[in-house]
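# Here's a sequence, model it:
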Amino acid sequence: MPDTISSTVSPLGSLEVLSQHEVNRLRDTSKAGLHDLLRRCALAVLSSGNMTDDSLVLMETYHDFDIEVIQQDRGIRLKVTNAPAEAFVDGKMIRGIRGHLSSVLRDIVYVYNEIQHHSRFDLTTAEGTTNAVFHILRKAGTLKPGRDPSIVVCWGGHSIAREEYEYTKDVGYHLGLRELDICTGCGPGAMKGPMKGANLAHAKQRIQDGRYLGISEPGIIAAEAPNPLVNELVVMPDIEKRLEAFIRLGHGIIVFPGGVGTAEEILYLLGILLHPDNANMRMPVIFTGPASASDYFKRIDEFLVYTLGEQVRSKYRIIVDDPTEVARIMREGIDDVTNFRREHQDAYHYNWRLTIARDFQETFEPTHEAMGSLALHRNQPVHELAANLRRAFSGIVAGNVKENGIRAIEAKGPFSLHAEPELMRRLDELLGSFVAQGRMKPPGRDYEPCYRLV
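Have a look, this model is predicted:
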């Protein structure tokens, strides 16, 4: 059995000042059906640094962990029972983990009380969903209208080779020297590296308020627990709203090598940028990695061109083994974003102008039936095909690392994906290359495919 500690702590960074009504709502998590969700996300935060990326294994390892909200006249305290010992130093919870734990509670309860069960947010419409994403981010304090555009969203694998990790740090360092901030999925690997590099560069530039934003969601947070550098954590209610938050908040995107999760993010981004309404949108996008990753991006590029057409190449640049050039081009691109938004009197802190079709907003539950009925053929508009391919990759991510997906695969076997023959062949080659390069699971573990191509 792993070492555990039970303790009671005060919130930090969120929830310090609450009304009596808000306290009562927080205490009622068990009655609202939120307790299991809060327990899973809280355990993920407390397990930051744990080597497993399997949420089911994590829950089974700490099966007797629990968290309770305790009411006091001056607010609340959080009681954790049998929590991972690595979250504490000399019996006291690490401050950064306390802050992340408070953020988890804030977002889960706020979304349930103020978004999902409130008449002012119609989540069946594009406008209502975008408005909900805005309010979640505003509640978390991530929208800072007084700052110029500076947020670079970095995507990539949470389990990558050491050479690739060092490269992400180099890129982050050169971004930080150019006074840019970092936003990632908040986990390890390509999500931690850019933050670590930028943190050093910000120190050299004497930047005291460098931003290291982590955006997660309940289904993925256990596989990608927040790394210690994250100083602003937001837990969105699902993967679709998480992806929209990245796009609305970010001023530029950098994609490092990764697996199916990274492919999902690429297809989401490019499907949106290929929408006719976004033809003139300013959004610098760079794919980059060390020289050893050149074949990875070659395969990604070939797959994108085959499925989405030659015009997709106008939406991104591939720069291999040149961190300084990546940062220089990104700085220029974000300066262009600043000028564009100033000319159009757009907000710097939230991209309202971007059109995101409902296909990209609707929550996709990767059941065996839903995965088997995806339209994977080229006889449809490219942004619709991108949406369906994104769903396919999202389902594979769920089958790899999310508790519900893992349980579904154990019960019914692999997901079946149906596609036209040539697209099937290319999809098979791409996924096969991910497996061969060890991008589906951490090195040293055999990968059992959670999908089959029919």
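# okay, CA-based contacts and neighbour counts for the rest of this
Fine.
# Tell me the buried residues in the strand or helix carrying Ala42?
Assigned by DSSP states H and E, Ala42 belongs to helix 35-46. Buried residues in helix 35-46, counted by 16 or more other Cα atoms under 10 Å: His35, Leu38, Arg39, Arg40, Cys41, Ala42, Leu43, Ala44, Val45, Leu46.
# so what's the first one up against?
With contacts defined as Cα atoms under 8 Å, 6 or more residues apart in numbering, the neighbours of His35 are Thr29.
# Tell me the spacing between it and Gly75.
Computed as Cα to Cα, to the nearest Å, the His35 to Gly75 distance reads 19 Å.
# so who does the residue nearest in space to the middle of the chain touch?
Residue closest to the average C-alpha location in the chain (Cα atoms, centre = their mean): Gly185, at 3.5 Å. Neighbouring residues of Gly185 by Cα under 8 Å, 6+ apart: Cys154, Trp155, Met191, Gly214, Ile215, Ser216, Glu224.
# ok, Arg147 - contacts?
Arg147 sits next to Tyr348, His349 when contact means Cα under 8 Å, 6+ apart.
# cool, the one 4 residues further on as well?
Taking Cα under 8 Å, 6+ apart as the definition of contact, the neighbours of Ile151 are Leu180, Asp181, Ile182, Cys183, Leu249, Gly250, His251, Gly252.
# ok, Phe121 - how many residues close by?
Around Phe121 there are 18 other residues, counting by other Cα atoms under 10 Å.
# The closest residue to it other than its chain neighbours is in what secondary structure piece?
Counting by Cα to Cα, 6 or more residues apart in numbering, Gly128 is the residue found nearest to Phe121 once chain neighbours are left out, at 5.3 Å. Counting by DSSP H and E, the element that carries Gly128 is helix 126-139.
# quick one more, to check against the first:
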Amino acid sequence: MQKHVVNVSVNPRGSLETLSQREVHQLSEAGSGSTYSLFRQCALAILNTGAQIDNAKTILEAYEDFEVRIHQQDRGVRLELLNAPADAFVDGEMIASTREMLFSALRDIVYTESELGSPLIDLSSSPGITDYVFQLLRNARTLLPGVEPKMVVCWGGHSINSEEYKYSKKVGHELGLRSLDICTGCGPGVMKGPMKGATIAHAKQRIRGGRYLGLTEPGIIAAEAPNPIVNELVILPDIEKRLEAFVRVGHGIIIFPGGVGTAEEFLYLLGILLHPDNQGVPFPVILTGPKSAEAYLQQLHDFVGATLGADAQSRYQVIIDDPAQVAVQMAAGLRKVREFRRERNDAFHFNWLLKIEEGFQRPFDPTHENMASLQLTRAVPAHELAANLRRAFSGIVAGNVKDNGIRRIEEHGPYEIRGEAHIMQPLDELLQAFVAQHRMKLPGGSAYVPCYRVVS
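As a prediction, this is how the structure comes out:
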């Protein structure tokens, strides 16, 4: 890949308090190699915003000589960037959104690393993990008490065609006209489209302070750089805490066409909603896309029915090619959320009442052994099967785009996903459809080589 680089120094603008000497030492290459490497990887991805690359390994190898040096000054923190991507600058000045996200990454990584050893952090229990997610979001100033429910999470693929992208913009526009805010995974494709549509609608309604919240984690941000519309970026430590953050701060979720990453999120959500303790908790979910995506949406709907049953299918609506109706139904669902939380004195800004079992919160390490050992059988309760299917898709995401997963596949070959035939068959058919529809990788790259093998 052709590259142009620059050497610059950059200071935050009201987005980060000063760091202590210990925190600067943590982030220095000499102080903590792993912490420095993590921040360098996230910083490089942010500086590559707009690049059509979804392979972390490719980006890291293209900018092997990129360095970040963190300096503590009396006035605060200064970052020295060496051999940085030139596209992040205009006339020698870093683009404002890029600057904000760069220091958001620094904020989140410093906080995560410095708080992990705190006696106030309890990662041994489900309530403790939820509290940790709350603290991460509060530190990022994402939680706004008193604001009525209007944060709509939009999930969908980064590798989508232009018609699906335009449809996601239309839905975002309809949501924005109804004064709703947008939260996505902050990358390209469906993670950008609804935000772009909402910005226009917010401008039409003279809404200032519209929120475009992006939630990501280090393994994803390195492969899918944030889109520049994001005005609140939060980097969670791992995929499980990122997923919990979505359902804790979001008041409803719209799922657009996507690939394995979208299926992973969808299954995670269904697993939570299928838990007996969550039966009466209102949480509007809509599966939608343009007319051209109807077959895909039907296939995903059928997959849920074949593996998890009709009860799982009843937890969401399917709306085809009707952006206005999607927004109308979501707004109606949010009114039910508002009344429910008022009746139970639950916070608007964080969904404390939703039960999330510890199995959904523990990080899943997609080693070849762990992938082959997943219990994909109807002998386990539906919400647990959903969790295991989610882990299978999580491993495929890692093998597709995450640096560590790509290296594992290169070393040991494809993952093996094993289970009962009546689950493996619809799973294999769904994955083959993702490949045929180019939903595994960004278009224009090399032909997709599966990182998995389905075994009945």
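# still on that earlier bit, so after the helix holding Ala42 of structure 1, what's the next helix or strand?
Next along the chain from helix 35-46 of structure 1, counting by DSSP H and E, comes helix 55-61.
# For that following helix, buried residues please.
Within helix 55-61 of structure 1, the residues scored as buried using 16+ other Cα under 10 Å are Ser55, Leu56, Leu58, Met59.
# Kindly report the same for stretch 240-248 of structure 2.
The neighbour-count check on stretch 240-248 of structure 2 (16+ other Cα under 10 Å) flags Glu240, Lys241, Arg242, Leu243, Glu244, Ala245, Phe246, Val247, Arg248 as buried.
# Between those, which sits nearest Gly172 of structure 2?
Minimum distance to Gly172 of structure 2 across the buried residues of stretch 240-248 of structure 2 is 17.3 Å, recorded for Phe246 (Cα to Cα).
# Look up how far Ile406 of structure 2 lies from the closest one.
Per Cα to Cα, Phe246 of structure 2 is found 26 Å from Ile406 of structure 2.
# how about the nearest residue to Asp66 of structure 1, chain neighbours excluded?
Nearest non-adjacent residue to Asp66 of structure 1, counting by Cα to Cα, 6+ apart: Thr81, 5.1 Å away.
# contacting residues for the one you found?
Counting by Cα under 8 Å, 6+ apart, Thr81 of structure 1 touches Ile5, Ser6, Ser7, Asp64, Phe65, Asp66, Ile67.
# Neighbour count and secondary structure added to those residues, as JSON lines?
Below are the contacts of Thr81 of structure 1 laid out as JSON lines (neighbours: other Cα atoms under 10 Å; DSSP: H, G, I helix; E, B strand; the rest coil):
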{"residue": "Ile5", "neighbour count": "17", "secondary structure": "strand"}
{"residue": "Ser6", "neighbour count": "15", "secondary structure": "strand"}
{"residue": "Ser7", "neighbour count": "15", "secondary structure": "strand"}
{"residue": "Asp64", "neighbour count": "11", "secondary structure": "coil"}
{"residue": "Phe65", "neighbour count": "20", "secondary structure": "coil"}
{"residue": "Asp66", "neighbour count": "19", "secondary structure": "strand"}
{"residue": "Ile67", "neighbour count": "21", "secondary structure": "strand"}
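# Wait, Val326 of structure 2 touches His173, no?
No: the criterion here is Cα atoms under 8 Å, and Val326 of structure 2 misses it with His173 at 11.1 Å.
# which ones are touching the closest residue to Leu354 of structure 1 other than its chain neighbours?
What sits nearest to Leu354 of structure 1 in space, not counting adjacent residues and going by Cα to Cα, 6+ apart, is Asn278, at 6.4 Å. Residues near Asn278 of structure 1 by Cα under 8 Å, 6+ apart: Ile272, Leu354, Thr355.
# tell me which element Leu385 of structure 1 is part of?
Using DSSP H and E, Leu385 of structure 1 maps to helix 382-401.
# Which stretches in the stretch 201-350 of structure 1 count as helices?
Here the stretch 201-350 of structure 1 has its helices, by DSSP state H, counting those that start in this stretch, at 239-249, 260-273, 294-308, 323-343.
# any idea which strand is longest in structure 1?
If you go by DSSP state E, structure 1 has its longest strand at strand 75-84.
# what's the burial count for Gly189 of structure 2?
Gly189 of structure 2 has 25 neighbours, counted by other Cα under 10 Å.
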